[in-house]
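Enquirer: Quick one, what's the 3D model for this:
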Amino acid sequence: MHNISHDFSHSKPCDFSSSRWVLASNNKGKLAELQRLLTQAKLNVDIIPQGELNIEDAVEDGLSFVENAIIKARHASRISGLPAIADDSGLCVPILGNAPGIYSARYAGEHGNDAKNNAQLVKNLQPIRQANPDQAIIGQFVCVLALVRHADDPLPIIAQGIWEGEVLDSPRGVNGFGYDPLFWLPQQKLSAAELSAEQKNAISHRGQAIRTLIAQLK
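Expert: As a prediction, this is how the structure comes out:
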């Protein structure tokens, strides 16, 4: 494997190894999960949150997880001059037209307020539950990772993971972040917020996506 040079024009996917990547996020939960998964994969990568480089959040004006992940990765790479990895993820509830979707982090109007976002989702599902009390409400956690060698990389590496479960009518568990307390896993008989970090990484949307990305790198 080769170290990254600052001439990315002829980079190959494997050149991402033994390098520093910028994580186009300041979400501590995402950073911790990504770092754990990359360490498990034995990739010699130093992940730097963009906040440590004084990089402000990108304007996420895409209409899909894929678009927003690429926007964030290019933004962080352009400012840092380093390869950048971005995660765009959220919860899609098909019966709500796949809301909250790309607006998951600000579903209740305040970015990153997990408690308010969870409460808003419970509230919006109440009429549906009342009309169909015996019907399980399906939810899908989605994670799209975009990795760019440089800001204008014409061939970003894209990896996606989808984790299906059910949406609870009240939170359970204290682990994880985001909508984890409302995400019920029938096979495990636990919510995502009741899983250990190791259990979650083994089956989660982010775990799936990072493993797919690593397979492409190798």
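
Enquirer: Every contact and neighbour count from this point should use C-alpha atoms.
Expert: Will do.

Enquirer: Mind jotting down where the strands sit in this structure?
Expert: 19-23, 45-49, 84-93, 99-100, 138-148, 157-167, 183-185, 190-191 (DSSP state E).

Enquirer: to compare against the first, here's another:
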Amino acid sequence: MEVVLATHNPHKVDEFQQIVAVTRPDLEVIGYDGPEPIEDGVTFAENALIKARAASLHTGLAALADDSGICVDVLGGSPGVFSAYWAGQKKDAAANLALLLDQLHDIADPHRSAHFTSTIALVTPAGAEHVVVGNWPGRLARSASGGGGFGYDPIFIPDGQPAGAERTVGDFSADEKQSQSHRARAFRELVPLLADL
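Expert: Now for the predicted structure:
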């Protein structure tokens, strides 16, 4: 069965294909090449639904859309829904990461808690809509580490690692990330809904 992933971000397509291969190997996630809708929602759920509706309408297939970001507690949950544009409208991942580190440069480690959030919308051609959420708690490092992942991964230290051996997601292998990430957590919530397609 095919489902279209409503994104032009090749990193997200790769992540979803890896996640789906483990949990639903019968499901083929295909990339979306249609027009990009204006994401003018103020929540992850609103933006995910905007994208999924557009992709389903354009392709005639069931569509998945992820809207995700990093939420920093001391910043009141920001960058949040504005994570991709934190340093401006260019979607410059390096600039976004550098700005966030600069904003937190004098914040002590106990106050650097954050979490990644992934909100996934599923929209079917018949008009059924579902939204699921996955959160990945952790904290922010003081500098980037590792060459893996993308976006804010090199500064995010997930909870649950052995003391003294903590790594950022940038240090994780692709398999480690896909098994633990916010997207994987959200997708696990979505699996029962996909079974009804």
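
Enquirer: how about JSON lines for the strands of structure 1, with distance to residue 112 of structure 1 and mean neighbour count added?
Expert: Formatted as JSON lines, these follow (distance: least, C-alpha to C-alpha, whole Å; neighbours: other C-alpha atoms under 10 Å):
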{"stretch": "strand 19-23", "distance to residue 112 of structure 1": "17", "mean neighbour count": "22"}
{"stretch": "strand 45-49", "distance to residue 112 of structure 1": "17", "mean neighbour count": "18"}
{"stretch": "strand 84-93", "distance to residue 112 of structure 1": "12", "mean neighbour count": "26"}
{"stretch": "strand 99-100", "distance to residue 112 of structure 1": "13", "mean neighbour count": "18"}
{"stretch": "strand 138-148", "distance to residue 112 of structure 1": "16", "mean neighbour count": "24"}
{"stretch": "strand 157-167", "distance to residue 112 of structure 1": "19", "mean neighbour count": "20"}
{"stretch": "strand 183-185", "distance to residue 112 of structure 1": "17", "mean neighbour count": "24"}
{"stretch": "strand 190-191", "distance to residue 112 of structure 1": "20", "mean neighbour count": "20"}
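
Enquirer: Residue 39 of structure 1 is nearest to which of the ones you listed?
Expert: strand 45-49 (8.1 Å; C-alpha to C-alpha).

Enquirer: Could you quantify the relative orientation of the closest one and strand 84-93 as an angle?
Expert: Strand 45-49 of structure 1 runs at 70 degrees relative to strand 84-93, counting by axes from the mean of the first three to the mean of the last three C-alpha atoms, to 10 degrees.

Enquirer: In structure 2, what stretch matches strand 45-49 of structure 1?
Expert: Per TM-score structural alignment, the counterpart of strand 45-49 of structure 1 in structure 2 is residues 27-31.

Enquirer: Would you reformat the strands of structure 1 as CSV and include distance to residue 108 of structure 1?
Expert: Listed next are the strands of structure 1 as CSV, based on distance: least, C-alpha to C-alpha, whole Å:
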stretch, distance to residue 108 of structure 1
strand 19-23, 25
strand 45-49, 26
strand 84-93, 14
strand 99-100, 9
strand 138-148, 18
strand 157-167, 17
strand 183-185, 18
strand 190-191, 22
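
Enquirer: Out of these, the one nearest residue 60 of structure 1 is which?
Expert: Judging the strands of structure 1 by C-alpha to C-alpha, what sits closest to residue 60 of structure 1 is strand 84-93, at 9.7 Å.

Enquirer: Please consider this matter closed, and thank you.
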